[in-house]
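1. All I have is the shape, not the residue letters:
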């Protein structure tokens, strides 16, 4: 019987389309049941589990009358509208047979961008998990347009893991981990069992999509892991059809790649995560070289006297990009003045007044390097 790792309580499991589909591209009941049984084993051992599941299009396109997986956006969305219900029905039936209740949550990127909806999602998920429910989460493919898409459920799963402050993110795919080179091109490529930092070399080794039925390849998985690591969450990447992959992943014995951040590394809190990954900056402030050094090295706030130029129109409390004179992005943060007020301050050269110096003008996300581009 699986015993719970006391360091891990809350787990987010991302299941890709290829992990759920047969060779013909339809949902495989055998694969779904195998993964559901492992999730039940985690629940029985005391883990809180949330599932980010792909597969809606795969589950629905045959019912739509398509012989092959559709390629046009309207057909994909129509197939997803059919398949999402079918997929949810299967999950519910399997979990109920073991005494567990599943819930459905469909999300768009705008739900994360809006701070009120972001907090509502967090509260809802926390209630579900604390009461033993298994949330089944997916992007709302039926209504989402390209400019508002996450693009893949790898990214969505990492953002969900950060949202609910999970202890571990498990990404299942048809790939058995991260290699030091593309194994399709290099037969001598080695599987990396532990990674503590996503280096440029690792990002360069990430290839394209590994499956014809999925939307995310290794590149999207590495981006997802970077979000998780910046949020202080350990991650695991492994092959879905490996025996007892979920059970072994939480115990640290699975074949695959474990991503564990250096314990002394810096993590973003929930508010900083929203600023860094979801907010959608409304403008820019360009700061002096001296203040750039103070921000990065000493984690100091930015005062009006540090700002050289303002770009864009934004209100008090907006999120803006912090840039240096060379156009390099330093970080994101909330501004305590509107763009108009800052411009007035710059013109009137009143930045050195006692009032301005005593008030923290700008509260910036402490992750100034921006761990990923989103």
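-> Thanks, I have it. Bear in mind that the values here come from a model prediction, so they are computed numbers and not experimental data.

2. contacts, neighbours, all on C-alpha from now
-> Fine.

3. which residues of the stretch 151-300 of the chain fall in helices?
-> 153-163, 200-205, 218-230, 245-251, 270-273, 289-298 (DSSP state H, counting those that start in this stretch).

4. Residue 105 is nearest to which of those helices?
-> Ranking the helices of the stretch 151-300 of the chain by proximity to residue 105 (C-alpha to C-alpha) places helix 153-163 first, at 11.2 Å.

5. Tell me the gap between the closest one and the middle of its chain.
-> Centre-to-centre, helix 153-163 and its host chain are 3 Å apart (C-alpha atoms, centre = their mean, to the nearest Å).

6. residues making contact with it?
-> Contacts of helix 153-163 with the rest of the structure, by C-alpha atoms under 8 Å, 6 or more residues apart in numbering, involve 11-14, 16, 52-54, 122, 138-139, 150, 167-169, 171, 216, 220-221, 223-225, 227-228, 231, 233, 270, 273.

7. take the one below as the second:
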């Protein structure tokens, strides 16, 4: 019988819908060419899961990596224009291989190209959700990838792990499986003597002593940091995650003791809050005093002007901003005032704002427009640049 919320890895074989993400390094050889036998081996595993009654959504990296060899490049391109051109060549090759490989098992595939922008704009989000649901209802295996040919930041930072977590929420998946080039999470670099595997993560406390690096292989762009970020996004919205290597895919989906299991830590959240926490483009920052930070996080209260100590960025009412307490970023929210209005309001109570002529002083960020960030995401959130535009 299918289970809707796997509690342990042994429940994975009975999960109704699973998102599987595979990285570039698992699909390409050292020479930069697509590793067709590795791709076919993964497809065989996923086809077996489909025959067992599971619905599978595949989030696949590899477009740029697949184009490196055919274009004649020695390594992954560093400039944006060449990366986009390489992705254009590689994406066609990649989906053709998937079509052929799944076809050998009597399955059809449907290509779905997304960028973070498709998950920021609500209408695009609804369109993507509807398309994916229909593909699954028709028995098609969706093959999702970033639209690297037109993406910008996505190419530079390699965010398919994060995309996979957001897609898991988009399709209401029961579990997310992240396949990479290491067999799981270790408490230190896997190649270093003495590093030990972490078999299960049930809270942020289990990651306190884990040492990770930001960059993965020369072919891929992600590292273990992006895997943990993706796991945090998924588990925080009620979706458990299994992290292991691509050769372990069959054992992972069979519920065997491989890789690292990240238990769901939160409840399934609304698409709006997940979008706000992880996909909305941030236009600025509001700095909060300690009391306001506690009110927003522990008290789940609206942010008032009295608790704001500083403003960064150029934003308008309705834009997404980060809320920064004394210990770092604690939440994101949709601001009710523009960056030109707020400086004159800082530190003022509602009574003082009324005296200044604000008849109905609104909360700077209403609690319904707030999304708290998980402990891991707070720790990894880097200071960004804020700009207008799409």
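-> Structure received. Please read all numbers here as calculations on a predicted model, not as lab measurements.

8. what's the TM between chain one and chain two?
-> After superposition, the two chains reach a TM-score (TM-score structural alignment, normalised by the length of structure 1) of 0.83; 364 aligned residues with a C-alpha RMSD of 3.2 Å.

9. returning to what we had before: out of the helices of the stretch 151-300 of structure 1, which gets nearest to residue 307 of structure 1?
-> Between the helices of the stretch 151-300 of structure 1, helix 289-298 lies closest to residue 307 of structure 1; by C-alpha to C-alpha that is 8.5 Å.

10. The helix or strand that the closest one is followed by relative to helix 289-298, how many degrees between them?
-> Downstream of helix 289-298 of structure 1, the first helix or strand assigned by DSSP states H and E is strand 307-311. Using axes from the mean of the first three to the mean of the last three C-alpha atoms, to 10 degrees, the direction of strand 307-311 of structure 1 lies 90 degrees away from that of helix 289-298.

11. now the helices of the stretch 151-300 of structure 1 as JSON lines including mean neighbour count and distance to residue 357 of structure 1?
-> Formatted as JSON lines, the helices of the stretch 151-300 of structure 1 follow (neighbours: other C-alpha atoms under 10 Å; distance: least, C-alpha to C-alpha, whole Å):
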{"stretch": "helix 153-163", "mean neighbour count": "26", "distance to residue 357 of structure 1": "34"}
{"stretch": "helix 200-205", "mean neighbour count": "13", "distance to residue 357 of structure 1": "39"}
{"stretch": "helix 218-230", "mean neighbour count": "24", "distance to residue 357 of structure 1": "31"}
{"stretch": "helix 245-251", "mean neighbour count": "20", "distance to residue 357 of structure 1": "49"}
{"stretch": "helix 270-273", "mean neighbour count": "17", "distance to residue 357 of structure 1": "24"}
{"stretch": "helix 289-298", "mean neighbour count": "14", "distance to residue 357 of structure 1": "13"}
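
12. I'd like to know which of those helices is closest to residue 261 of structure 1.
-> Using C-alpha to C-alpha, these put helix 218-230 closest to residue 261 of structure 1, at 6.0 Å.

13. now that closest one: which residue numbers in structure 2?
-> On structure 2, the counterpart of helix 218-230 of structure 1 by TM-score structural alignment is residues 224-236.

14. Comparing the matching stretch with structure 1, how large is the average distance?
-> Its aligned residues in structure 1 lie a mean 1.8 Å from stretch 224-236 of structure 2 after superposition (mean C-alpha distance after the TM-score superposition for structure 1).

15. Pull the residues that contact that stretch.
-> By C-alpha under 8 Å, 6+ apart, stretch 224-236 of structure 2 touches 159, 161-166, 168-169, 176, 178, 185, 212-216, 240-241, 262-268, 278, 374, 376-377, 380.

16. Give me the PyMOL select line for these, limited to the buried ones.
-> PyMOL command restricting the contacts of stretch 224-236 of structure 2 to the buried ones, with burial defined by 16 or more other C-alpha atoms under 10 Å:
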select buried, resi 159+161+162+163+164+165+166+168+169+176+178+185+212+216+240+241+262+263+264+265+266+268+278+374+376+377
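
17. Of the contacts of stretch 224-236 of structure 2, which belong to strands?
-> If you go by DSSP state E, the contacts of stretch 224-236 of structure 2 have 176, 178, 185, 241, 262 in strands.

18. which pair in those residues spans the largest distance?
-> Across these (C-alpha to C-alpha), the longest gap, 15.3 Å, separates 176 and 185.

19. hmm, back to that, can I get the helices of the stretch 151-300 of structure 1 in TSV including distance to residue 22 of structure 1?
-> TSV is the format used below for the helices of the stretch 151-300 of structure 1 (distance: least, C-alpha to C-alpha, whole Å):
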stretch	distance to residue 22 of structure 1
helix 153-163	19
helix 200-205	28
helix 218-230	21
helix 245-251	19
helix 270-273	37
helix 289-298	50
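
20. Between those helices, which one is closest to residue 322 of structure 1.
-> helix 289-298 (9.1 Å).

21. average gap between that closest one and structure 2?
-> Relative to structure 2, helix 289-298 of structure 1 is 2.9 Å off (mean C-alpha distance after the TM-score superposition for structure 1).

22. What's the match for residue 134 of structure 2 in structure 1?
-> Using TM-score structural alignment, residue 134 of structure 2 lines up with residue 127 in structure 1.

23. On the three-state scheme, that match is what?
-> Assigned with DSSP: H, G, I helix; E, B strand; the rest coil, residue 127 of structure 1 falls in the helix class.

24. cool, and residue 53 of structure 2?
-> Once three-state DSSP is applied, residue 53 of structure 2 turns out coil.

25. Could you do the one 4 residues further on as well?
-> Remark: residue 57 of structure 2 carries the secondary structure label strand [criterion: three-state DSSP].

26. Excluding sequence neighbours, find me the nearest residue to it.
-> If you skip the residues right next to it in sequence, residue 57 of structure 2 has residue 19 as its closest partner in space, 4.7 Å away by C-alpha to C-alpha, 6 or more residues apart in numbering.

27. Aligned to the one you found, what sits in structure 1?
-> Superposed on structure 1 with TM-score structural alignment, residue 19 of structure 2 falls opposite residue 12.

28. and that match, what element?
-> Counting by DSSP H and E, residue 12 of structure 1 is part of strand 10-15.

29. That strand vs structure 2, average distance?
-> Mean for strand 10-15 of structure 1 is 1.1 Å (mean C-alpha distance after the TM-score superposition for structure 1).

30. which residue of structure 2 sits farthest from its center?
-> residue 355 (44.9 Å; C-alpha atoms, centre = their mean).

31. any idea which element residue 322 of structure 1 lies in?
-> Following DSSP H and E, the helix or strand that holds residue 322 of structure 1 is strand 319-323.

32. what about that strand, how far off from structure 2?
-> So strand 319-323 of structure 1 averages 2.5 Å relative to structure 2 (mean C-alpha distance after the TM-score superposition for structure 1).

33. what angle sits between that strand and helix 289-298?
-> Using the same axes, to 10 degrees: strand 319-323 of structure 1 against helix 289-298 is 110 degrees.
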